[in-house]
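K.L.:
mind looking at a prediction? Sequence and model below.
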Amino acid sequence: MSRTSILGPPMSYVDGPRRILGTLVDIVILATELAANSGGQLIRCLMDRTKLSPVKMNASSNTADDKLGTEVLVKNLEQDSAEQEVEKLATVVPRISPLPHPRLVSAVCGFAKDTNLYPSYSRGKYGEDAWFKASTAAADALGVADGVGGWRMYGVDPGQFSMFLMRSCERLVLAPNFDAQRPNLLISRAYCDLMEQKHPVLGSSTACILTLCREDSMLYAANIGDSGFIVVRNGAIVCRSAEQQHFFNTPFQLSGPPPGHGLSVLTDGPECADSIKFACMLGDVILLATDGVYDNVPDDLLIRVLNEVSGVSDAVQLQMSANCIALMARTLSFNPDHDSPFSQNARKQNIESPGGKPDDITVILASVI
């Protein structure tokens, strides 16, 4: 995989690529060690080496600022009346208070499972996975879709269906009649658009769409299948989507069957989407990803990375953390000795599937500021 695909979409900052490439060298070295010598210690080593030093510096600076701000506040309060003290203290906003006009700062990274089939990076696509992100005055919107690989045996590129679905979602978000509080309607309209094409778009895909509405500071989500999201706050998962499965490793999916074969293809309508409404707070970190991440990376490792970027507004720092998650998932997916979440779930179904699960990987990491 080229470095372009590792870095994800182009970035506008000046020194960002140089800093990220330096970090990726460290990540690749440790990932190689991890693949050769599996174990929790090397995973922890990978995590430690990819911690963001700018975050630590900012944390120290913020601590000093907080102390200075406290001293000034106390001095001022001593000089004011009791009524003024109450008024000033009432203006102090807790770190996790709801925001009047929140927004998302986000970064994307991913890998195609088979780099021979997908040798170069295309914006919005990692192998059979697809993604989009868009912003309007009313909301930020993010989405991922995972094309079902079984279509390839019929000569169909599974990535075409997922890519069309996400591009339609992006276009509809930017339309005047977009309703930020109804991502399920967004999925439905995008799917109808796909099904109405003059030349049929064949394939199947999962889909997960998030919107952060500025008006009410709420996160709205619609999910079909086993892609999904988690929200981390103060080192814990406070919200997550639920997998939708017909049976093990067979998720709910939107489908575009060949004409006349609708009854022979597994398909679920947009109305099957799970809808979620969640109150976001300042400092929340959102991970939206395809199952290539969740099937390979344990929750505790994801929480460690996400907790590092709580409240971070620097896109470079978010990009480095997104790179870290994607590379961890990639490395562990090809490790035959890794006791992956997928392997653990398989054993619960009396199915032996040791090691990681090779798959396309898409990571969208977002910070609420």
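P.N.:
Sure thing, it's come through. Numbering: from 1, shown residues only.

K.L.:
going by C-alpha atoms from here, please, whenever you check contacts or count neighbours.
P.N.:
Will do.

K.L.:
any idea how far the closest residue to Gly256 other than its chain neighbours lies from Gly110?
P.N.:
Of all residues not flanking Gly256 in the chain, Leu202 sits nearest, at 4.7 Å (Cα to Cα, 6 or more residues apart in numbering). Going from Leu202 to Gly110 by Cα to Cα, to the nearest Å gives 24 Å.

K.L.:
these two: who's more crowded?
P.N.:
Taking other Cα atoms under 10 Å, Leu202 and Gly110 do not tie; Gly110 has more neighbours (31 against 20).

K.L.:
would it be right to say that the more buried one lies in a strand?
P.N.:
Yes - per DSSP: H, G, I helix; E, B strand; the rest coil, Gly110 lies within a strand segment.

K.L.:
isn't it up against Ala329?
P.N.:
No - counting by Cα atoms under 8 Å, Gly110 does not reach Ala329; the two are 9.3 Å apart.

K.L.:
what about the closest residue to Val312 other than its chain neighbours, neighbour count?
P.N.:
Nearest non-adjacent residue to Val312, counting by Cα to Cα, 6+ apart: Ser367, 6.4 Å away. Other residues lying near Ser367 total 26 when counted by other Cα under 10 Å.

K.L.:
got a list of what Ser367 touches?
P.N.:
By Cα atoms under 8 Å, 6 or more residues apart in numbering, the contact list for Ser367 reads Leu104, Val105, Ser106, Gly283, Asp284, Val285, Ile286, Val309, Ser310, Gly311, Val312, Ser313.

K.L.:
before we move on, what SS does it have?
P.N.:
Ser367 - assigned by three-state DSSP - is strand.

K.L.:
now the helices: where do they sit in the protein?
P.N.:
Applying DSSP state H to the chain gives helices spanning 3-7, 16-36, 40-49, 53-79, 82-90, 158-173, 183-195, 291-294, 299-308, 315-333, 341-348.

K.L.:
another one to put next to it:
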Amino acid sequence: MVKAMMRLSMPQCCRFLLHCSPARPPIALRRCAISKRSCSASASSHQIRSEVSISFGTHLIPHPSKADKGGEDAFFVSNYNGGVFAIADGVSGWAVRNVNPALFSQELMANASCLVMDHEVNYNPQILLGKAHAATSSIGSATAIVAMLEKNGTLKLANVGDCGLRVLRKGDVIFSTTPQEHYFDCPYQLSSQIIGQTYRDAVVSNVDLLEGDMIVVGSDGLFDNVFDHEIVSTISRFNTAVEAGKFPADLACNHSMDANFDSPYSLEARNKDFDVPFWKKILGKKLIGGKPDDITVIVGQVVSSADVLEPSEAFSRVEIYNY
């Protein structure tokens, strides 16, 4: 993701789609993904019956130039309580300092996944974000969003920066987050530096959900390249989140490499007075094109959780993705 510098023109990119397959996290981070005991509190002795929970579909497509390294986004999903999910988008500007921007976002998500059941977190996404940030020792910074569903249907979320979330109900967007920016293309971010944003700067929201509602969460690579009405039309083609997960990401990837697509990013750039030189305007030209970036998408569907879950399932299944 382009964060350190403002982009004044859209690069020309070859037109093709990238499809990522899951890869194992780095050894330093797999301690949370592999060793469930280290991440999970002891299972309760009684069984849990939920009212609602979330069924997930996920997909990540790295920036074309970062595909060999897996990109700089990271995310995790968990079935704890009604469901927990999060995305962190590493700030690429750190690369000029010979810092791998992926490490901060990956460690932030690994720490968050380990702390989901911490009693001090108390199922509060803002506190979870703060504790995960405090535990992260990698150099770098990232935008991040964390969301937690209560079994009664209340979705709680905390967002720092320009990762986003949409709630879809019967073909309409009933809730959307708003990006936090210092100025155009420079979002709020959690950082290893003392000066910067913290969990206290997060926008905190609660949304009451109904069975059947769809949740679309993404890094800015999604929302910079796909309009909300496209998300709605894409998601409406599928009955489940598992089926729908990869298609918004594929659409964003396609748009991001289309130099003739008037994307949400190019529209915002023009609204902020970033455009082609004056002489090109005279010729009727304008700044258009998609924005190549890492693209991470989590699609969640609110489903009934009437079935009794085994305690080990309800408390222990945590999956971390950092491709």
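P.N.:
Looks like it arrived, so ask away. Please read all numbers here as calculations on a predicted model, not as lab measurements.

K.L.:
that older thread, thinking the residue nearest to Gly256 of the first structure is in contact with Gly262, fair?
P.N.:
No - shown here, Leu202 of the first structure and Gly262 do not form a contact pair, counting by Cα under 8 Å, at 11.1 Å.

K.L.:
ok, the residue most central in space within the first structure - contacts?
P.N.:
Nearest to the geometric centre of the first structure sits Leu288, at 2.3 Å (Cα atoms, centre = their mean). The contact partners of Leu288 of the first structure, by Cα under 8 Å, 6+ apart, come to Leu142, Gly143, Val144, Ser227, Gly228, Phe229, Ile230, Val363, Ile364, Leu365.

K.L.:
for Asp48 of the first structure, state which of those is nearest.
P.N.:
Closest approach to Asp48 of the first structure among those (Cα to Cα): Leu365, at 18.8 Å.

K.L.:
equivalent range in the second structure for stretch 31-39 of the first structure?
P.N.:
No residues of the second structure are matched to stretch 31-39 of the first structure when aligned by TM-score structural alignment.

K.L.:
so which of the contacts of Ser367 of the first structure sit within strands?
P.N.:
Using DSSP state E, Leu104, Val105, Ser106, Val285, Ile286 are the members of these that sit in strands.

K.L.:
my guess is the fourth one contacts Arg304. True?
P.N.:
It stands for Val285 of the first structure. No - the criterion here is Cα under 8 Å, and Val285 of the first structure misses it with Arg304 at 11.3 Å.

K.L.:
between these two, who's got more neighbours?
P.N.:
Taking other Cα under 10 Å, Val285 of the first structure and Arg304 do not tie; Val285 has more neighbours (31 against 17).

K.L.:
ok, and the closest non-adjacent residue to the equivalent of that one over in the second structure?
P.N.:
Under the alignment (TM-score structural alignment), Val285 of the first structure maps onto Met214 of the second structure. Nearest residue to Met214 of the second structure, sequence neighbours excluded (Cα to Cα, 6+ apart): Gln301, at 4.6 Å.

K.L.:
what's the answer for Gly147 of the first structure, then?
P.N.:
Among residues not flanking Gly147 of the first structure along the chain, Ser205 sits closest, at 4.3 Å (Cα to Cα, 6+ apart).

K.L.:
repeat for Asp275 of the second structure
P.N.:
Counting by Cα to Cα, 6+ apart, the residue nearest Asp275 of the second structure is Leu287, at 5.1 Å.

K.L.:
against Ile6 of the first structure, how distant is Thr267 of the first structure?
P.N.:
32 Å.

K.L.:
one step back: shared neighbours, Gly110 and Ala329 of the first structure?
P.N.:
Shared contacts of Gly110 of the first structure and Ala329, counting by Cα under 8 Å, 6+ apart, come down to Ile361.

K.L.:
follow-up on the earlier one: can you lay out the ones in strands among the contacts of Ser367 of the first structure as TSV showing distance to Met57 of the first structure?
P.N.:
Shown next, in TSV, are those (distance: Cα to Cα, whole Å):
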residue	distance to Met57 of the first structure
Leu104	22
Val105	20
Ser106	21
Val285	19
Ile286	23
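
K.L.:
most neighbours among the residues you listed, please name it.
P.N.:
Ranked by the number of neighbours (other Cα under 10 Å), these place Val285 first, at 31 neighbours.

K.L.:
residue in the second structure paired with Ser106 of the first structure?
P.N.:
Aligned by TM-score structural alignment, Ser106 of the first structure pairs with Phe56 of the second structure.

K.L.:
so who does the spatially closest residue to Thr32 of the first structure that is not a sequence neighbour touch?
P.N.:
Leaving out its chain neighbours, the residue that sits closest to Thr32 of the first structure by Cα to Cα, 6+ apart is Thr331, at 7.9 Å. In this structure, Thr331 of the first structure makes contact with Ala31, Thr32, Leu34, Ala35, judged by Cα under 8 Å, 6+ apart.

K.L.:
do the same with Gly355 of the first structure
P.N.:
In this structure, Gly355 of the first structure makes contact with Ser333, Phe334, Asn335, Pro336, Asp337, His338, Asp339, Ser340, Ser343, judged by Cα under 8 Å, 6+ apart.

K.L.:
how about a cut-off of 10 Å?
P.N.:
Gly355 of the first structure sits next to 296, 332-344 when contact means Cα atoms under 10 Å, 6 or more residues apart in numbering.

K.L.:
which of these sit farthest apart?
P.N.:
Phe334 and Gln344 (15.8 Å).

K.L.:
so stretch 225-233 of the second structure matches what in the first structure?
P.N.:
With TM-score structural alignment as the criterion, stretch 225-233 of the second structure aligns to 296-304.

K.L.:
just give me the match in the second structure for Val363 of the first structure.
P.N.:
Superposed on the second structure with TM-score structural alignment, Val363 of the first structure falls opposite Val297.

K.L.:
its match: neighbour count?
P.N.:
Val297 of the second structure has 29 neighbours, counted by other Cα under 10 Å.
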